[in-house]
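S.K.: Got a predicted model here, sequence first, then my questions.
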Amino acid sequence: MYPRPNGTESGDALDDEGAGEFRFSDYNQRVVVASLNLLISVFGIFGNVLVILAVALSRRLRTITNAFVVSLSVADLLTCMSLPFNAANLLHSDLGNSMFPDLVCKTLALILYTCGGCSLYTLAAIALNRYILITKSVKTYRSLYTPFKVAVMVTATWFVPLLVAFVPPLFGLGELGYAEKYGTCNHKTSNPLSHIYSIFQAVLFYPGPMVIIVICYVKIFKHVKQHCQNMMTSSSLELSISSSIQTKEAFHPKENNSVTRRLTSSRRQIDITKNLFCVVLAFVICVSPFGIALMIPPSDPFIPWAAVFLAFNSCVNPVIYATKHPQFRQVFRLMLRCQFNKIQPDPFVRKAVIRRR
């Protein structure tokens, strides 16, 4: 057992005044949590940089959906870059004080809260994009997902979480900075309204986007199921949604496509949707323990561990892309082999872009 900085046993969860308030004072646990954060940081930085570079280098990955994927990777990358600072705080011998100036700690807290919220809002935006892509008309998709509107959507997924994280402290509802209770930079637990800030974050970040995600993927599932039934009973495969999906993603109709090509495109889009649903499922598994713990005060001892689950999501998405998404997997393989000259754009997309110009 490691002694607490104030001289009590490391397993003692009481604060200095004996009031029974939880403190994450067990140095053994702090070392484990800090080590996990460092591992997540290393793998997360590496993986998310790969995702961003893959989209930047490969023209066939430059789709509207992947604009949101890149935004999600940037949020995860910033999160991973912030984790070593909290790991250093956890390993610091003085639990009552941060290793870093207050301004640095507040900035780190703002980054972590904003990126966490951005991840949720971006996943909701991706779910909505897939829903419209698969179930709506070409005209509807084109009108909603112009380059300008996509830029506005991506900006909104960052700006709204930033406001949610930054505005409440301006009105005295909590304060960003060093949390003495947990030994990390998030929000000051010494503030008498810190619990209100936690609930505020959990309520505004979690339910809304999750409702959008669930509704969109349920509707996609129903649409695909109905479409498959129509394909089995219809005498003409021309009713297939594959033609509209191919048109939307490539931004150019190809009137002489064969039925086989259309069906292949349709399956590809459905597979991509399934893969992105895996990303959503991973996020739900990782974020739910933390979101629930924030709303239940007696769960304080579990929050540092729930935060590890939350941070783990920042490095798991590249693994999903590498194992489930064939285009990402191919580009990742070429990048890791330093064969950048072999990363070629899709000929169909290249022709579509030329004709569109």
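M.R.: Noted; the coordinates are in hand.
S.K.: can we go C-alpha only for contacts and neighbour counts from here?
M.R.: OK.
S.K.: Secondary structure class of Gly177, three-state.
M.R.: Put simply, Gly177 is strand when judged by DSSP: H, G, I helix; E, B strand; the rest coil.
S.K.: Please tell me I have it right and it contacts Cys105.
M.R.: Yes. With contacts counted by C-alpha atoms under 8 Å, Gly177 reaches Cys105, the gap being 5.1 Å.
S.K.: Next, show the common contact partners of the two.
M.R.: Cys185, Asn186 (C-alpha atoms under 8 Å, 6 or more residues apart in numbering).
S.K.: And here is the other one:
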Amino acid sequence: MTGFQYPTGMASTIMGAPSLGNALCPILGALFFLSIYVSLLSMVLIAFNRCIHITKSTDTYRKLFSPFKSFLWVLLSWVVSGVLVAPAFLGYGEFGWNKAHVCGIINENPYSPHYISNIYGVTYWLVFCVVAGLYLRIYIYVKDSVVKMAVANQNPVNFEHFVSIRVIKQTKHMFIMFSVFTVCSAPSVLLYSINVHEPFMSPGAIVAFFSLYRLNYVLNPFLYGWKLPVFRRAFKALIRCKRHLPFQPGAPVN
């Protein structure tokens, strides 16, 4: 989806007209917002997965995140993303060629500003609060576990009741991804959600904030590859056009 939407969007901006014609421009605009919603809900799923993995028993985690149920979680995130895009096709906003020379939301439609603030903006900040709350729950749980162990001054007997260092490191890495996403996207979402009602941003400022927003998509692969060995292996396999790389004994693959 990103490989289709972003190159055609850049071509449209350079050409000053929809690169695939006016008929497909609303689809490209919808895909832009769909990619945002999928990214947001993916972060919720990651944080929820980490929270259950750390704060609940292994049996509970496996019941909630079996391969099939994990597929259903991801499918649900796409369905919800589609539902969030749908109002703009039903009259509550409109996708198409706009004044910024991109296929996106058309500000001339009287309901488009309300779509930006009430659906796009509210969804973003709701996701932010949920994800931040989940990571805070993880932090408090791990902190309390460490304190209890220190007070008891004893080694854990039942390891299932304690969090492994590997799992904590993985969770820290995912929190870093969430923090980078927030730093890159929050200014754009906040200011643009206001600007659609009361214009106060110059065209140059809008371009700068949206460039910062899209910087997140550029940084993501490098952050994942830098922090998570399993992603480094996956990226190497993609570059070498191989389905998988040979297993290396002792290599941290998780």
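M.R.: Looks like it came in fine. Note that this is a predicted model, so its numbers are computed, not measured.
S.K.: Work out the TM-score between the chains.
M.R.: With the length set by TM-score structural alignment, normalised by the length of structure 2, the two chains reach a TM-score of 0.85; 245 aligned residues with a C-alpha RMSD of 2.6 Å.
S.K.: How about the equivalent of Ser194 of structure 1 over in structure 2: what's its closest non-neighbour residue?
M.R.: The pairwise alignment with structure 2 assigns Ser194 of structure 1 to Ser112, based on TM-score structural alignment. In space, and not counting its chain neighbours, Ser112 of structure 2 is closest to Gly93: 3.8 Å by C-alpha to C-alpha, 6 or more residues apart in numbering.
S.K.: any idea which helix or strand carries the one you found?
M.R.: Applying DSSP states H and E as the criterion places Gly93 of structure 2 outside every helix and strand.
S.K.: can you tell me which residues contact the alignment partner in structure 1 of it?
M.R.: Here Gly93 of structure 2 is matched to Gly174 in structure 1, going by TM-score structural alignment. Gly174 of structure 1 sits next to Pro168, His187, Lys188, Asn191, Pro192, Leu193, Ser194, His195, Ile196, Tyr197 when contact means C-alpha under 8 Å, 6+ apart.
S.K.: Same check on Leu334 of structure 1?
M.R.: Phe340, Lys342, Ile343.
S.K.: do you know how far it is from Val287 of structure 1?
M.R.: As judged by C-alpha to C-alpha, to the nearest Å, Leu334 of structure 1 and Val287 of structure 1 stand 32 Å apart.
S.K.: and Pro347 of structure 1, how many neighbours does it have?
M.R.: 11 (other C-alpha atoms under 10 Å).
S.K.: ranges for the helices of the stretch 151-254 of structure 2?
M.R.: Listed in chain order, the helices of the stretch 151-254 of structure 2 (DSSP state H, counting those that start in this stretch) span residues 165-195, 203-227, 229-239.
S.K.: which parts of the first one are buried?
M.R.: So the one you mean is helix 165-195 of structure 2. Neighbour-count burial for helix 165-195 of structure 2 flags 168, 171-175, 177-178, 180-182, 184-186, 188-189, 191-195 (criterion: 16 or more other C-alpha atoms under 10 Å).
S.K.: Stretch 315-335 of structure 1 too?
M.R.: By neighbour count on 16+ other C-alpha under 10 Å, the buried set for stretch 315-335 of structure 1 is 315-322, 324-325, 328-329, 331-332, 334-335.
S.K.: Kindly indicate which of the contacts of Leu334 of structure 1 lies nearest Pro209 of structure 1.
M.R.: Ile343 (35.0 Å; C-alpha to C-alpha).
S.K.: Aligned to the closest one, what sits in structure 2?
M.R.: Checking TM-score structural alignment: Ile343 of structure 1 goes with Pro246.
S.K.: how about Leu120 of structure 1, what's its match in structure 2?
M.R.: Matched by TM-score structural alignment, Leu120 of structure 1 corresponds to Leu40 in structure 2.
S.K.: circling back to that earlier point, could you report the distance from the match of Ser194 of structure 1 to Ser42 of structure 2?
M.R.: Between Ser112 of structure 2 and Ser42 of structure 2 the distance is 25 Å, computed by C-alpha to C-alpha.
S.K.: These two: who's more crowded?
M.R.: Applying other C-alpha under 10 Å to Ser112 of structure 2 and Ser42 shows that Ser112 carries more neighbours, namely 22 against 17.
S.K.: wait, isn't that one in contact with Asn98?
M.R.: No. Between Ser112 of structure 2 and Asn98 there is no contact under C-alpha under 8 Å: 11.3 Å.
S.K.: just to revisit the earlier point, I'd like to know how many residues surround the match of Ile343 of structure 1.
M.R.: 7.
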